[in-house]
Each structure stands twice: as C-alpha cells, then as structure tokens.
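# Pasted the sequence and its predicted model underneath.
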Amino acid sequence: MATALPVADARQVRRYARTLVRRHPRALAAALGLHAAAAAAGLVAPRLLGDLVEGISRGVASTTVDRIALLIAGFVVAQAVLVRFAHLASARLGERVLAELREEFVDRVLALPLSTVERAGTGDLLTRTSRDVSALSRTVRFAVPETLIAVVTVAFVVGALLLVGPLLMLPSLLAVPVLWAGTRWYLRRAPDGYLRENAAYSDITDGISETVEGSRTTEALRQQPRRRARTDADIRRSYAAERYTLRLRTVFFPVAELGYVIPVVATLLLGGWWYLEGWVTLGQVTAATLYAQQLVDPVDRLLTWLDELQVGGASMARLLGVATPAEPTGPTGPTGPAVPTVPVEHALSGGDRRVAAYDVRYAYRAGRDVLHGVTLVPEPGEKLAMVGPSGAGKSTLGRLLAGVHAPRSGSVTVAGRRLDELPLAELRRHVALVTQEHHVFIGTLRDNVAMVRPDADTTAVRSALTAVEALDWADALPDGLDTVVGAGGHPLSPAQAQQLALARLVLADPHTLVLDEATSLIDPRAARQLERSLAAVLAGRTVVAIAHRLFSAHDADRVAVVEGGRITELGPHEELVAAGGAYAALWRSWHGDRP
C-alpha cells in the first residue's frame, strides 16, 4: 500500500502565504490602491443619486439635475477605467506569485529522496503536480484578487453607509449573525473535506496508473475483475468525498443568499419608517438602500470565492507538504559507530574516496528489518559482486550504498562523511546507482547528456558519447547532437537510451557505481554492445554489482553473499567455491551441477 506524501498544516500554509505577501509589497500595495480607488469612485454615484432625489423633492432647477447626471456618468467612467487597471495589476501579481509557487514546487519534487517517491507511489505525486497545481492556479489567478476586491469594496461601502447616517447602518447589521454563523459552520468542515477529496483523487490516479503499467500482467493472470473492483472502490471513496463537500455548499450558499437579501429589505422597511418619523431624509434612505444593494455583489463575491479559497488552501497544503521528509530512522534517528572524519578537500582530491557501510540496519516497515547489522567496505577501484537468493536484501544494501535510502541504524559513509548528511549534488559526485530504468527527457540529445553537467561543452559531450560507443549513431541522427529526442521527438531504441544514460555517467564522473543488473532485460545482441559501453564507464571506478545472475560474479574481485539480510560469505570467487559454502552451492546450482 502506497504511503501518501505529507500535507502541510494550516499554520504552515498561513506562514507561507504571509511570506508570499512580504515578497511583493509594492505590487500588492499598487493593486490594493487601484481597487480602493475604483471602489471609492463607485460609491459616489449612490450618494449623488440620493442628493438628486432629495433635490427633486424640493424642486431644484433642471441645470442642477443635468450637472449631477454628468457627475454620475463621469464617476462611472472613472470607476470602469480604475477597475480595468486594478484587474491588470492583480493579474500581474497573481501570475508572478503562481510562477514562484510552481518553481518552488518543482524544487521540492526534485529534492525528494527516491525512496520517499517509491513509498508514496506515482498517483499522489501526479495528482499534486496536475490537479493541485491547476486548482492553486485558479485560486491565485482569480480567487485571491476577487477576494481582495470584495474586502476593499465592503470596507468602503460600510464607510459610505456610516457617512450617510449611522442609523441607516443598523439594518445592514442584521445580516451579520446569519453570515457569521453560516461561514463559521462551513469553514470548520470545508478544509478537511477538500483534503479528503484530493486524497481520494490521488488514489484513483494511482490505481489507474498501476493498472495501465501492469496491463499485460493483469491480462496474463486474469486479474481484470480485481483491478476493476479496485478502481470501483476508489471511485466510490472519491464520490463520497465530493458528495460531502457538495453538501457543505448546498447548505452554505442558500444561507449566504439569505444574508444578501436581509440588508436591502431591512433598509427599505426601516428607512421608510424612520423617514415617516422624520429621523432621516428621503435622500439618505435612497443612498443607504443603494449602498445596501451595492453590498450584495462584494459579499456574494467574497463568500463565493471563499469556497475556491478552501480548494486552493487544500491544494497549497498538499504542495507545501512535498518537502524532503527524513527516512524512517526510529525515535532517535540514525545511529552508528564513529567514523573517521576526512576533510572535504582531501576527499574530493582523491585522497580517500571509499564508500563503506558499517553495521547498517534498514526497515521498509517499522519493526521489520530487512538488513541486520551489515558491514561492507569495498576497496577503491574494486569490483565487488553481491549475490544471494531473491529477497535477501541485495538491492536494499545497494541502495543504501548509493545513498538512495538512509539506514535505520549504523552508517554509510563516503570519504569519511555520512551519505545522509551530504547535499544531493555532492553525493552524486561520489556515487551513482545504475539500474535497468532509464529516461530520455524532451530536448536535444546534447541537453540529455549534458544535464548532469550544464557547463559541459560540445567536446565533453562528444567524448562521453565516444566512451560508450554511441557517437556514431548520435552523429547519424537528422540534426546530430541537436536532434530533439524524448516524447514526440526522434525515437531512440532501448539500447540507445541506455547508452545515453551511461554517457551521462561518464560526464558526471562519480568514483563509485552501484549496478543493479543494468542490462539484464535488454535483447542479447544489444546487451553485448551495452556491456562494452558499460565497461568503458566502469574503468577505473569502484563498482558494487548486484548480481542476479552468477556470471556477473565470476569476474569480480570479491563476492559478497547476502542471505536473510546478512553477509554470510565474503571473498574472491575461487576461494568461495573451494570453501564449499552457500556460494559454492549457488554456483553448482546455476551450472546445473550436483554435489
């Protein structure tokens, strides 16, 4: 079962929102200023209309009426112009903030340890990069600016009502308890509801992705009903989550609509009564009613976008949650024996480049260690093969040596420094994991090779391709190194794609490689070529080869036999065969020999 990535809490979301505001004080002030000016311009017309009604009741001259009408038209035009520029300022600010959010999210995703992504599965991460980013985009582009506009407009309308007459402000206050109670009820339930809705959508994505990727296996094992049942269950959970948030809206929106009507009706009724009593003038009642009517639009906008803000808040919490969670290390964190500290300058200059594991333990699930106190110290320049039955812990130990996982206890070091304390960029200058998996990114062939060293020139790129015997076919591409490859680009064969991955390693130049049967699933003819390419990459480096087939162990300098999460034998091939232990039995079984 995949473990969902963490979700930021409300305090973290609010703190990050405040950080975004502090980054753009001038742009925010300009947008708010323009919205305030537009709101102020819109407040003049009701007051002038109230004066016009009052003047007509007293018999003012037609020239006065014309002058007031022209003033109203002028302020309406001024408001339209100010609204246009206010929206432009808000849109620019929103796009700038959204760009920063996307860039920071990409940084967080790329900083995730591979083990974290593997435990979480692809569905949750894909949902966050697609649905949550899209939801947050809508919130930043529309909900936040519209909410700011609504808040500013409400503040100015309330101020205008007070200036018309404090007594005429009272009818509008009747809506406050209704709106307060409805909003409070909604906000207590909506955030968790939208988080559950997004999490359920992640489950659907994860299940569909898994079904598509494993479609051949599903068909071969006749597991279609089981996969359909999984998808149906995910959809039912998603339906229940969406139905819950829909129920919240069906309660909240009618309550809000009632709150809009109350101020207008109450102002007309009470204002008319107070006019008859002589407490207010007809012009004041007219202006107050128009202002109460003007409150409807910003309050409606505020409460309508409040729902969108909840969706965006839930999405932001999920995006901020994509941080760099630590490996499961137990209550006290990774522990292990003290290791000698080597100065960084000495390590990088080649004085001591040894990768070593000391008494390491690791568990994918708490309380179930798959490695039990393993110590393994490959010598610089040595080719060391790890063999053993499936599930013995070979790949797990290899991933610890490559820095993909951090040990639950014990330590894995390079140049005397713990791997889990090194920045990722520095770690990959020391050690890299090579698997059957490879990826061709959308872009030129040159960019695909040079991505590990963006400052590499054409000569360095061509040298790396030459080292893995890939330059001939690279030059034969339609545009040579400038040929666009990847999805939608020039297709590369699996062998070419893996040679491309090996060329990246040559350019990255780590001193230690951990191989997890990098060519085992390639066609035999392509595998022979890839073996030659791989030999060029391995030359002069320390190599830890996870050997699922024993022919890889025969030529190694030493062989480590892993059984039950422990190293039970360690030594050269000939010595282990002669010893007649577990490795000798594996060797005879692989050759079909009998004792």
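Nice, I can see it.

# Please count neighbours and contacts with C-alpha atoms only from this point.
Will do.

# and the gap between residue 513 and residue 401?
As judged by Cα to Cα, to the nearest Å, residue 513 and residue 401 stand 9 Å apart.

# Second structure for comparison follows:
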Amino acid sequence: MIGVKPPEFDPASTEHVTTLPVAGRTTVRAYVRELSLRHRRAFAVLVAVNSVAVLASMVGPYLLGGLIQDLADGETEPPLGRTLAFFAVALAVQAVFVRMVRLRGAVLGERMLADLREDFLVRAVGLPPGVLERAGTGDLLARINTDVDRLAKAMREAVPQMAIAVVWAALLVAAIVFTSPPLGLSVLLAVPVLVVVCVWYFRRAPAGYRSEAAGYAAVAGALAETVDAGRTIEAHRLERERIGLSDRRVGEWTAWERYTLWLRSVLIPAINVYHALILIGVLLLGGWFTLQGWMTVGELTTGALLAQMLIEPVGMILRWLDELQVAQVSLARLVGVREVEDDGGDASLVPGGRELAADRVRFGYLAGSDVLHGVSLDVPPGTRMALVGPSGAGKSTLGRLLAGIYAPRVGEVTLGGARLAGMTAERVREQVALVNQEHHVFVGPLRDNLLLARTDAADAELWAALGAVDAGDWVRALPDGLDSEVGSGGLSVTPAQAQQIALARLVLADPHTLVLDEATSLLDPRAARHLERSLARVLEGRTVIAIAHRLHTAHDADVIAVVEDGRISELGSHDELVAAGGAYAALWRSWHG
C-alpha cells in the first residue's frame, strides 16, 4: 500500500495559473517565528496554565497507585477519606485551569489569525499594480477565501491545541519516567512504528497538499473566468470548450484530493496501533518488572494510568500535525506575497517637471513575446493626446506603461526626467492616474467611496466633483444623498453611474497627468460626449492621454498617436493625419461612414 504513487499528472499543469509566488520554507519559518515572537507572552501564559492543568490531572493516578500499594502492603484501613479529599481538590483545580487553557488558547488563536489576515491584506494592497493586474482571478480568490478559511481552523484550534498537547505529552512522559524509569522502555516500544509511518507520511503530504491547493486555485480560476465572460462564451459558442476545461481542472483537483485522503487512511490506523502498543507495553513489561521485584504494584498502577492518559495528547499532536500540513500550504501561499520583489522605488526620486516621455520602450507580458516594439513618445505638459488604432495593437499596454502600472522591459518611461519605474508607488499616484473601464463601488456610504481619493475633502468639494462628471442630479435623488449606502447589500448603481463615481474620484485626486482607457465606454455615445466636454473644463491645463475607440475623442485632442502592431505609425493633429491619407484617415472615413 505504501508503494502507491501520487496522481500521474504534472502538478505544473495547474500551477501555471498561479502568478503570485508560493513562499519557500525559509520565508514561512521566518514569518512563523515573527508571529510567535509577537505573541510570546500569550504563549508563555498558555504553557504555564496548561502545565498546572496537566499536573492536577496526574494527582488521580498517583493517589490511586498509592492506595493500591497500601492494600498490597497489607494496610487494612487505607486513608480513603484523605485520598478522596485530595482527589476532589485536584479535580476542581484541573477543571478551573482546563477552562483557562481553552479560553487562553481560543484568544491566542483569534489574535494570530487577525494578525495573519492584516499582514496579508497590507502586503497585498502594497504590491506593485502590475503584479496585481497580472495575478489570476482564481489564484487571488483562492488565497483570500479558501486559504484563509483553512488557516482559520489551524490558527484558532491547531496551533493552541498543539502547544497544549506537546506540554501535556512531555509532562506525562516525565511523570512515567519519574514514577518508574523501567516503564519508560514500554513507551519506547511503540515509537518505531509511529516514526516510520510519520516519516513516510510527512515526506509525501506537503507536496500532495500543495498540489491539491494549486488544483483548487485552477478550478476557481476556470469557473470565475467562465462566469465573467459568460456572454462572450455564448456568443462564440465556446460552451463545450469551457466545460471541458472545467472538467479537466476538477479532475486534476479531485485526483490530488483522493491522494491526500489515501495518505490519511494510512496515518490514522498507524496512530491507533501506536495507542494499543503503548498500553500493551506498559501492562506486559510493567507486569514482568513487578514480578521481578523491580517495581511495586502501586508504581505499575500509576504508570499504566499515566500511559493511558498519554494516548490523548499524542493523538492530538498527530491529528493537529496533519491539519497543520494543510495549513502550512495555505500559509505558504498567503506569505508568498512577501516574496514578490518590492519595487517600492526610491523615495528620494522626484520628478523635475511634468513632461512625460517614453524612450525606445519594449514590453511584453510573456517572455520572448513583446507587445510594444521600440516605442518613443514625448508628451509635453498640458497636452491632450489620443491613442488610437485597431484592437490588440498595444494602446492599453502603452497607456499602462505611461501611467506607471508596468515597467518597460527595455527602454525608459520618464516623468520630468525621472524614471517612472524608479519612483515609489505613492509618488507615481500623486502625479499620474489611470482610469479604465473597470470600476469598483465599495460597500458603504457614497461619501466614503469618494473620500478614498482624498480623505480631507469637504462636502462642497464632493458635490463639485460629482457635478463635474454630470453625477450631481442622480446623487441628489438618492434617499440619503451622499450618505446613501451603495454596493453589495445597498443601493445598486448602474455601470455608467459606477463609472461616474470613478471619474469623480479622479477629479478629487487632482493628478496633473491622466491616462483614460476608454473611461466613458459604459455611457451611451451622447452622454459620453457630454461628459467628456464637462470633464474637459475640469481637466483644463492637465496632461491627458486618452485611449479611445470613439474617434470624436481623437478629434478633440491636440495630438493623435496611431498605434499599430506595437509601434507608433503616425503622429500629428486630426487635420494633419486626415490630410496625410494614412491609417488614421482610413479609420476616420470608416467611423464616419
């Protein structure tokens, strides 16, 4: 049975969907050490309280052993009343301290879990925007939901219970050896069986649980992408392909589920055998030692009872150790965000002006496959530039490089002569902002959604920002105005209204350079045109780079850059490019019919 192999498929087939790293042992151990140090006082108190509870639980076996020894020695009137009184006191002390152990353990687990969640959230939010954009939806969802859920049980129960069980087992073994050193040999009889099975199990379990977690992330990714792109899938009749992909992902995941279940089916019977061997060893060896006169009947009784008590903490250790194997994989996935290279930039790097420039920029999402090929572009302060071209030409990619979301593979993007990729994320966001088609409305009051852009903004400024994006009327019509609850569970807003909220945030943030990636695409053409004219008044004097499919945006721009096959093929004003009769002129004629 031990020769059974894991599923015969390459776990890398599921890992390719994971874009965020999984932490190595060094990083995980460093984080566990850091977390332990934060809560060292709570751990110390838990160990102390647990030690008292365990010592109190040992009073009963010692009292019973002494009572039996008195009878064996011919004592006709053993001190039964005194024994019962001591036992009652010990039982009461044990009950009080066991309650304290459970309470202290639960509090410690909740605090560690809260720290873990906060650490992950803080680090995830601080990741470079390009890393987050490239991160798979399924992987992020699996880490935030499934991995945190798995760790919740480990932090709340496994870690405190493991600390309790280790102290418990250590004190019991010490008590057995103290009672009668020969009995220590009986405990050792069962150790080889347990060690062999545990070594076999723990050599295989980490890789199995890691592949199981990666498989689940792949399933979540495939399902999330299918749901998000449901209409596109139906339009292109891709249902069968997506179902096939989902079936394959589920098959790979369940294969690893079966494998890890089989590992546990070997471990758990071995634990039961270990328990039986301990009790048998104590009774057989202890009985022989008693017959040989090496120990007394009272010592045998006490040792047998302590050995029986040892079964529970050892079982707890092995049971929670198995749980911690699952938790270790989830912890490695959560802590993995720490291994993302921190391109926080140089805090001393300050732009010397507002001119935005790209110099022979090359960039690709995959190694060996560039999307942009040696693009150079100068955007003087206050320029309104439009990027136009066919779909897939690289317009949005270029916009993200100019906004500092991505760093070029070759070449440089500079702002005021300073490398954009070298600045801190905070400084880049103060200078340049990107608004695209994806807008999020956070759960809570509309006011809080707007204050995300500038926390110190007064209500008058919020209303001015809403008015600038033509959202003032519908916000005033809400039941509680700015205090109206929006988002999931609150008032639903249309995609167009969500877009207006995002643009209002942009007005409040007040950056001097904006990259608008079809920022008004969710509005109907007439409303979008009206909004763009309103925004133009607000954005007067700012540098605006608009990525547009509606060519009236290009018509109003100072400069138009035509992007084709990852290169800028034409550059000039609307009139100049129409007169040139090139690619832009063809697009203009096609758009106008």
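Good, I have the coordinates. Model, not experiment: these values are computed from the prediction.

# For residue 513 and residue 401 of structure 1, work out which one has more neighbours and name it.
Taking neighbours as other Cα atoms under 10 Å, residue 513 of structure 1 and residue 401 compare with residue 401 leading, 29 against 26.

# show me the contacts for the more buried one.
355, 356, 357, 412, 514 (Cα atoms under 8 Å, 6 or more residues apart in numbering).

# With neighbour count, secondary structure and distance to residue 223 of structure 1 added, can I get the residues you listed in TSV?
Shown next, in TSV, are the contacts of residue 401 of structure 1 (neighbours: other Cα atoms under 10 Å; DSSP: H, G, I helix; E, B strand; the rest coil; distance: Cα to Cα, whole Å):
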residue	neighbour count	secondary structure	distance to residue 223 of structure 1
355	27	strand	44
356	22	strand	43
357	24	strand	41
412	28	strand	41
514	26	strand	35
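
# What's the first helix or strand after the helix of greatest length in structure 1?
Ordering each helix of structure 1 by length in residues (DSSP state H) puts helix 224-276 first. Sequence-wise, the next helix or strand downstream of helix 224-276 of structure 1 (DSSP states H and E) is helix 282-320.

# and that next one, which stretch of structure 2?
Counting by TM-score structural alignment, helix 282-320 of structure 1 lines up with residues 297-335 of structure 2.

# Mean per-residue distance, that stretch versus structure 1.
Once fitted to structure 1, stretch 297-335 of structure 2 is off its aligned match by 0.5 Å on average (mean Cα distance after the TM-score superposition for structure 1).

# tell me the SS of the most far-flung residue of structure 2 relative to its centre?
Residue farthest from the centre of structure 2, counting by Cα atoms, centre = their mean, is residue 76 at 68.2 Å. The three-state assignment at residue 76 of structure 2 reads coil, by DSSP: H, G, I helix; E, B strand; the rest coil.

# Could you pull up the residues touching it?
With Cα under 8 Å, 6+ apart, residue 76 of structure 2 has no contacts at all.

# Check the gap between residue 275 of structure 2 and residue 170 of structure 2 for me.
16 Å.

# do the same with residue 548 of structure 2
70 Å.

# And residue 163 of structure 2, by the same measure?
11 Å.

# Residue 37 of structure 2 too?
22 Å.

# same thing with residue 463 of structure 2?
From residue 463 of structure 2 to residue 170 of structure 2 the distance is 67 Å (Cα to Cα).

# Just want to know which of residue 548 and residue 170 of structure 2 has more residues nearby.
Under the criterion of other Cα under 10 Å, the comparison of residue 548 of structure 2 against residue 170 puts residue 548 first, with 21 against 14.

# Contact partners for that one?
Residues near residue 548 of structure 2 by Cα under 8 Å, 6+ apart: 386, 387, 388, 517, 518, 554.

# what about structure 1, which of those residues hold up?
Of the contacts of residue 548 of structure 2, the ones still in contact in structure 1 (both residues aligned by TM-score structural alignment, their matches' Cα atoms under 8 Å) are 386, 387, 388, 517, 518, 554.

# What about these, which are in strands?
386, 387, 388, 517 (DSSP state E).

# For the closest residue to residue 419 of structure 1 other than its chain neighbours, the count of nearby residues, please.
Residue nearest to residue 419 of structure 1 in three dimensions, not counting chain neighbours: residue 413, with 5.3 Å by Cα to Cα, 6 or more residues apart in numbering. Around residue 413 of structure 1 there are 24 other residues, counting by other Cα under 10 Å.

# So residue 413 of structure 1 sits against residue 421, correct?
No - taking Cα atoms under 8 Å as the definition, residue 413 of structure 1 is not a contact partner of residue 421, at 9.3 Å.

# shared neighbours, those two?
Joint contacts of residue 413 of structure 1 and residue 421 (Cα under 8 Å, 6+ apart) do not exist.

# and the alignment partner in structure 1 of residue 144 of structure 2, how many neighbours?
Using TM-score structural alignment, the partner of residue 144 of structure 2 in structure 1 is residue 129. Residue 129 of structure 1 has 17 neighbours, counted by other Cα under 10 Å.

# likewise the one 3 residues further on?
Applying other Cα under 10 Å, we find 23 other residues in the vicinity of residue 132 of structure 1.

# Then the one 4 residues further on?
Other residues within reach of residue 136 of structure 1, judged by other Cα under 10 Å, total 24.

# same check, this time on residue 485 of structure 1
Other residues lying near residue 485 of structure 1 total 21 when counted by other Cα under 10 Å.

# what's the spacing between it and residue 440 of structure 1?
According to Cα to Cα, residue 485 of structure 1 and residue 440 of structure 1 sit 7 Å apart.

# Kindly report the same for residue 111 of structure 1.
From residue 111 of structure 1 to residue 440 of structure 1 the distance is 20 Å (Cα to Cα).

# Then residue 432 of structure 1?
18 Å.

# Among the ones in strands among the kept ones among the contacts of residue 548 of structure 2, which one sits closest to residue 180 of structure 2?
Distance to residue 180 of structure 2 across these (Cα to Cα) is lowest for residue 517, with 79.0 Å.
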